[in-house]
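Participant: this is a predicted model, with the sequence first.
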Amino acid sequence: MALKATIYKADLNIANMDSHQYGDYQFTMALHPSETIERLMVRVLAYAKYADEALEFTKDLFETDEPALWEKDLTGQLVKWIEVGCPDEDKVKKAAARCKQVAVITYGSSVNEWYKRSSKLKTLKNVEVWQLSEATTNAIQALCERTMQLQLNVMDGEWTLIGDQAQATIEWTQLQ
């Protein structure tokens, strides 16, 4: 019998004083049986970084040709493509040809080696690559619950994600 996905719900309130973005977002995510809580919470941070009502979680681990998140315009054309982890560079290159904006949110111990090997990425002008620190990914896992109430505060470049039981300082490093 195949394992089923576990459903997580989140209410995310964003108060970004740096970019004057304020909003409340509600979303439902499926945790794939092979996915970790760390990756699930990195997807939440990716959503928070590019928050928009049109941004959607996809079936990325169920459908390998989809990213973790995407945004489409009113005609159904892809506008944003957001990958999580260390994706295949050919997949990112293909996405860069189809979308105005592509982002890769990386984490884990293999990021530096992956980025060093991904020479094609460095030539793509519409691709951003961000790295989350290990301290960040460890801290955000403590915020995970099946139903989450999260508050993200951004001020003077400092990101703080607050949950019911804990909070985490988010450390971003832009690689590209």
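Facilitator: That came in fine, so what should we check first? Numbering: from 1, shown residues only.

Participant: going forward, measure contacts between C-alpha atoms and count neighbours the same way
Facilitator: OK.

Participant: what about the strands in this protein?
Facilitator: With strands called from DSSP state E, the chain shows them at 6-16, 21-31, 55-57, 69-72, 78-84, 101-106, 127-132, 147-155, 158-162, 167-170, 172-174.

Participant: which elements pack onto the fourth one?
Facilitator: Here strand 69-72 touches strand 55-57, strand 78-84, going by 3 or more C-alpha pairs under 8 Å, 6 or more residues apart in numbering; DSSP states H and E.

Participant: comparison target below:
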Amino acid sequence: MASGTTMHSFTVQLADVDRGVYQQLELRLARHPSETVAFMVTRLLAYCLEYREGIVFSDGGVSSADEPAVLVRDLTGRLVHWVEVGAPDAERVHRGSKRAGSAAIYTHHDPARVLAQLTGKRIHQAEEVPVHSFDRAFIDAAASLIERRNVLALSITEQQVFLELNGSVLESPVIEHRLA
């Protein structure tokens, strides 16, 4: 763990009605000194919205050129899904999509700017890579509520996120954008 890294724990009650996923999760996230709280919140939401067997936060996802923030491996250990957070460059998305066979992006930035920097660039199966965004006020509000130990209930229904975080209730649409 990098010097200056802050550990955060999350007890998550996940109810993703859209995908039929219901789980109780105990997660520990190491927040790298260069990582904003908004990025960490988006990384946590990406993990929950992509939750499936074999999902993990990567060891060096925030500062690694070789791994995304979140990834999914099958039972044999083969990488099957690459999940970027923030505003990744096109080469990184291309490499991840090609390596894993599928990819997704979750951003807390202006989605129009993220799309503009990726559109027209060489990205493996670009038409299959969704870019998900949230209302910026939602991300900022959630970031302001983060503590070292957190309890949250996250419900997703009809592409709407309902988040109860440390006693406060927030909501946002999950807007899906396409590169191609």
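Facilitator: Received the coordinates, thanks. Predicted, not measured: the structure shown is a model, and the values here were computed from it.

Participant: after superposition, what's the TM-score here?
Facilitator: The TM-score (TM-score structural alignment, normalised by the length of structure 1) is 0.89; 174 aligned residues with a C-alpha RMSD of 1.9 Å.

Participant: need the strands of structure 1 in a markdown table (columns: distance to residue 39 of structure 1).
Facilitator: Formatted as a markdown table, the strands of structure 1 follow (distance: least, C-alpha to C-alpha, whole Å):
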| stretch | distance to residue 39 of structure 1 |
| --- | --- |
| strand 6-16 | 13 |
| strand 21-31 | 9 |
| strand 55-57 | 13 |
| strand 69-72 | 13 |
| strand 78-84 | 8 |
| strand 101-106 | 10 |
| strand 127-132 | 11 |
| strand 147-155 | 16 |
| strand 158-162 | 16 |
| strand 167-170 | 15 |
| strand 172-174 | 16 |
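
Participant: residue contacts, the residue nearest to the spatial centre of structure 1?
Facilitator: Residue closest to the mean C-alpha point of structure 1, counted by C-alpha atoms, centre = their mean, is residue 46 at 2.3 Å. Contact analysis of residue 46 of structure 1 by C-alpha atoms under 8 Å, 6 or more residues apart in numbering lists 82, 84, 105.

Participant: who wins for neighbours among these?
Facilitator: Of all those, residue 82 has the most neighbours under the rule other C-alpha atoms under 10 Å, reaching 27 neighbours.

Participant: for structure 1, longest helix please?
Facilitator: Ranked by number of residues, the top helix in structure 1 under DSSP state H is helix 37-49.

Participant: and for residue 154 of structure 2, the neighbour number?
Facilitator: By other C-alpha under 10 Å, 22 other residues sit near residue 154 of structure 2.

Participant: that one and residue 14 touch, don't they?
Facilitator: Yes: using C-alpha atoms under 8 Å, residue 154 of structure 2 is in contact with residue 14, at 5.0 Å.

Participant: aligned counterpart of residue 145 of structure 1 in structure 2, please.
Facilitator: For residue 145 of structure 1, the aligned position in structure 2 is occupied by residue 147, per TM-score structural alignment.

Participant: residue contacts, the closest residue to residue 173 of structure 2 other than its chain neighbours?
Facilitator: Distances taken as C-alpha to C-alpha, 6 or more residues apart in numbering put residue 160 closest to residue 173 of structure 2, at 4.3 Å, once the chain neighbours are dropped. Residues in contact with residue 160 of structure 2 (C-alpha under 8 Å, 6+ apart) are 171-174.

Participant: in structure 1, what sits opposite residue 160 of structure 2 in the alignment?
Facilitator: When structure 1 is aligned by TM-score structural alignment, residue 160 of structure 2 is paired with residue 158.

Participant: and the closest residue to residue 80 of structure 2 other than its chain neighbours, how far from residue 15 of structure 2?
Facilitator: What sits nearest to residue 80 of structure 2 in space, not counting adjacent residues and going by C-alpha to C-alpha, 6+ apart, is residue 100, at 4.5 Å. As judged by C-alpha to C-alpha, to the nearest Å, residue 100 of structure 2 and residue 15 of structure 2 stand 26 Å apart.

Participant: quick one, which of the two is more surrounded?
Facilitator: Shown here are residue 100 of structure 2 and residue 15; by other C-alpha under 10 Å, residue 15 has more neighbours (21 against 17).
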